[in-house]
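K.L.:
Predicted model and sequence follow; I will ask about them next.
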Amino acid sequence: MSTANVQTKWGQFIPLVTVFFFWGFVAASNDILIPVFKKAFSLSQGESQLVSVAFYVAYTVGSLIYMGISYLTKGDIINRIGYKNALALGLFISALGTLLFYPAANTGSFPLMLSGLFIVGLGFSLQQTVANPLAIALGPITTGSQRLTLAGGINNFGTTIGPLIVSFAIFGSAASANTDVSIESVKIPYLILGAAFIVVAILLKFSSLPDKVEAVVEIEDVTKPSKKSALHYPQLILGMIGIFVYVGVEVSTASNLPAYMETDLGFATKDIAPYISLYWASLMIGRWTGAVEAFSVTASLQKKLKFIAPYLAFGVFLAVNAIAQHDLTPFYVYALVIIVLIAADIASKGNPARMLLIFSTLGIVALLIGMSTTGMLSVYAFTSVGLFCSTLWPCIFTLAISGLGKNTNQGSNFLIMMIMGGGIVSWLQGAVSDATNIHFSYIVGVVCFAYLAFYAWRVSGILRSQGIDFDQKVSGGH
């Protein structure tokens, strides 16, 4: 790897992270569409979760299409057309998906709505494949994972404001008495979003972003040659399940929250948006904390920023909700919950396996508290799951690809394919809710976190047997 990149290329990095913003904006906005579609189309809770299924399974289908085309053409398709062209193509595909919202809204077609979301997800799959290595390449490799974490923080800014904007487009301002659910009100914000995709695609096409990036793969130990396939490594196989259940619990906790707040707590659909925003802002809070290391500052200042960053992110959440004219009084107490995040981050000492174990355990505790209580305490418990999910992607990703040598890129692609867990687990929780009740359905998330805690324990032994000790070598991820 070239050592020429001694500083982050902010002039290229900043326009790149606009696509990270879009991913978050759409993903979190789905949580507003779910209760709207449920009422408008008279769906069961399980059927309403098809919104998540359509969107997240598209990532896996897109990844398979990418692999298939690359195999048939005997070469990496992205390397052939260039990174900027691939990004622009992904944005145009997503824009085509948003266009389907117009006829879908006019005809009241749920399948056409799902088709639009699926195509948006297909475009996002290509963008993910391009943007992640680009973010790593735009600066020194030693801070590549922190740049991905920073990009994730921008992603979660999108998840924070997405539900608020889509809710406003459908229901009007928070002060409005409008409670009508109108499918036709969905088409305008998504057509505007599609136009934004096209504008950004054109801007990125003519930006200074590189068309090629230097491959980033783990240096292979010649005394321990790589196996023929990444699938021969147990840390990857178990890690693929880990990514599946992690994305699953992250998405399903939020996507089923509106149904819980409506059914058990009596909330109106139009009043749920700030709580969905808080959930996704919780991921932003955790990722802004982790992104501190992407900046070249002194160790002393870095320690202070570890405390400042999460509350700065919380301040962003409060600010955007104030602009949306939501009552902020219910949210101030959440500042106390953030202390738990900071303490857990310090206790992990940068070891991804230890962090995965601690945060998965906290996720189980949060869900059990939510399931065993009612009222606002249960809502705060469920939303705090976002805090404890915020660091899990880099932990799982790092542990799963460690020691893969020349198979690292192949292993990474397999992990990206497992993002479909966001849709499958959401549907599963919806089905459990239909069979029992929405409050009990969060047991699905408990099982997901329990597996992640097991993986944290098991993978440590696997990697130690391969000579990899994260107490001596601390590595990062997305």
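P.N.:
Yes, it's here.
K.L.:
Could you use CA atoms for every contact and neighbour count after this?
P.N.:
OK.
K.L.:
correct me, but Asp31 touches Ser255?
P.N.:
Yes. In this structure, Asp31 sits in contact with Ser255. The criterion is CA atoms under 8 Å, and the distance is 4.8 Å.
K.L.:
next, the one to line up against it:
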Amino acid sequence: MQVTNQMGDQHNAPTGKGKGPNYVLPFILITSLFFLWGMAHGLDGILIPHLKKACQLNNRQSTLIDTAIYLAYFLMAIPAGMIIKKIGYKNSIITGLLVFATGAFLFVPSANTRSYDMFLIALFIIGCGLTILETSANPYAAILGPPESSSFRLNLAASFNGLAVSVAGFLGGFFILSGINHTPEQMAAMPEAERLSYLASEAAAVKMPYIVLGTVLVLVAILFYFMHLPSMKSEHTEVEVKPGFFSVLKHRHLSWAVVAQFFYVGAQVCVTSFFIRIAQKEAGLDEKMAAYYYGIYGLLFMIGRFTGTFFLKFVKDYVLLSIYAVLSTILCAVAIYGTGVYVIYALWGIGFFMSIMFPTIFALGLVGLKNNTETGSSWLVMSIIGGAILPYGMGTLIDMNHDDIQSGYLIPLVCFLIILYFGVFGHKVKK
């Protein structure tokens, strides 16, 4: 494989022996993207309880925040792959950053009007930007070096995604959540003017954080514009026949990776979406303290990524994935049947063991696809729609059980069992 940078210079791709310094800065820049979209997803865990309060929603309605973002992943996955082929990785990354920033800035009019529909539109646009970024950055990180270490590189980059979840939890709890909660009876007893003032104040809390986020995204896009990123091109000149978009699913391991990724993303979003609610209800924490515990969850997610990346040097990726799936299943059972602070401890453990799942499933699904990597990547990104569907089902289940948050964690438990099957059997490549 050759690497051709934006100026047209050619270099030998790293082969595992003495990687050249050419790839250090590109990898750092790509890793920064993992941090940025981690911030977006980390803030979702804050937005769900916050907008539930500010816009007076039930559990099922509040999960439409997840639906808006992950539906965008599904709808934009194929266009994102086409954009990469048309304009390349670098320009696709810039495009994704600017679309992401547009959605962030739309939080201002959404908050001013306290319109939940407008919030959902803004989040959908953010999801479109994230799709372009992830479709670009995940395969780019995977191929920026020898194939046998693709899982290692993806997990290393994704470790900063975990750091962002922690940062989002702490900052979101401080700048967005007010710590003021009123029961439905208290809200009904308020004078109309006082009630509207309270709700407007709650909605306005999201404006400054998202203005700052949007500004940072624009600045990073400018940085990428002036930087030179290597572009991966095959050095082979023979024509390689590519299967169609659906035909690529004949690769059995890719098909199972798509299924596993669907349920993994659904499980992760279910756990984070209701973390603050379950911390309040089962552990008796107030809103701001629950957000602090959510930040610790993100910190453990990050630590799990780093330690998982370390373990991948000694343990096969599918073996580690299977072990972590078993442990996550057990901890989900504790979250369902446990009491008090032990529920929070279980969720922290789930965060730690979930940490390596997305990049590991992604890398295992792309094994051996060669010139069909972009198509396989699009399928794996499309499978993220699990984050749109399963949390909505979890919210519905919780509402059906009279706001019993613990009962909803049955859904991620089933998801981890499916991931376990992929780790043991589904990942195997059959020619």
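P.N.:
The structure has been received and is ready for your questions. All values derive from a computational prediction rather than experimental measurement.
K.L.:
Fetch the TM-score of the aligned pair.
P.N.:
Put the two chains on top of each other and the TM-score (TM-score structural alignment, normalised by the length of the second structure) is 0.84; 393 aligned residues with a CA RMSD of 2.6 Å.
K.L.:
rewinding a little: out of Asp31 and Ser255 of the first structure, which sits in the more crowded spot?
P.N.:
Neighbours per residue, other CA atoms under 10 Å: of Asp31 of the first structure and Ser255, the larger number sits with Ser255, 31 against 27.
K.L.:
That one corresponds to which position in the second structure?
P.N.:
In the second structure, the position corresponding to Ser255 of the first structure is occupied by Ser273, as judged by TM-score structural alignment.
K.L.:
helix or strand for the closest residue to its match other than its chain neighbours, which one?
P.N.:
By the measure of CA to CA, 6 or more residues apart in numbering, the closest residue to Ser273 of the second structure outside its immediate chain neighbours is Gly45, 4.8 Å from it. Taking DSSP states H and E as the criterion, the element that holds Gly45 of the second structure is helix 24-54.
K.L.:
In the second structure, which helix is the longest?
P.N.:
Ranked by residue count and defined by DSSP state H, the top helix of the second structure is helix 64-105.
K.L.:
any idea which helix or strand comes after it?
P.N.:
Beyond helix 64-105 of the second structure on the C-terminal side, the first helix or strand identified by DSSP H and E is helix 107-113.
K.L.:
ok, back up a step: the match of Ser255 of the first structure contacts Asp44, correct?
P.N.:
Yes. Here Ser273 of the second structure reaches Asp44: they are 7.1 Å apart, a contact under CA under 8 Å.
K.L.:
how far apart are the helix or strand following the helix holding Gly45 of the second structure and its match in the first structure?
P.N.:
Read in the C-terminal direction, the helix or strand following helix 24-54 of the second structure is helix 59-62, with elements assigned using DSSP H and E. Following the fit onto the first structure, the mean deviation recorded for helix 59-62 of the second structure is 0.9 Å by mean CA distance after the TM-score superposition for the first structure.
K.L.:
In the first structure, what sits opposite Ala325 of the second structure in the alignment?
P.N.:
In the first structure, Ala325 of the second structure lines up with Ser360, judged by TM-score structural alignment.
K.L.:
coming back round to it: mean shift between the helix holding Gly45 of the second structure and the first structure?
P.N.:
Helix 24-54 of the second structure sits 1.2 Å off on average (mean CA distance after the TM-score superposition for the first structure).
K.L.:
in the first structure, what residues pair with that helix?
P.N.:
Aligned by TM-score structural alignment, helix 24-54 of the second structure falls on residues 10-40 of the first structure.
K.L.:
buried set for that stretch?
P.N.:
Residues 12-13, 15-38 are the ones in stretch 10-40 of the first structure that count as buried (16 or more other CA atoms under 10 Å).
K.L.:
related to what we said a few turns ago, distance from the chain centre to the helix holding Gly45 of the second structure, please.
P.N.:
Helix 24-54 of the second structure has its C-alpha centroid displaced from the chain centroid by 8 Å (CA atoms, centre = their mean, to the nearest Å).
K.L.:
again with stretch 55-75 of the second structure
P.N.:
Mean-position distance between stretch 55-75 of the second structure and its chain equals 14 Å (CA atoms, centre = their mean).
K.L.:
tell me which residues in that stretch are buried?
P.N.:
Applying a neighbour-count criterion of 16+ other CA under 10 Å, one finds 55, 57-75 buried in stretch 55-75 of the second structure.
K.L.:
same thing with stretch 114-132 of the first structure?
P.N.:
For stretch 114-132 of the first structure, the buried set under the neighbour-count rule, 16+ other CA under 10 Å, comprises 114-132.
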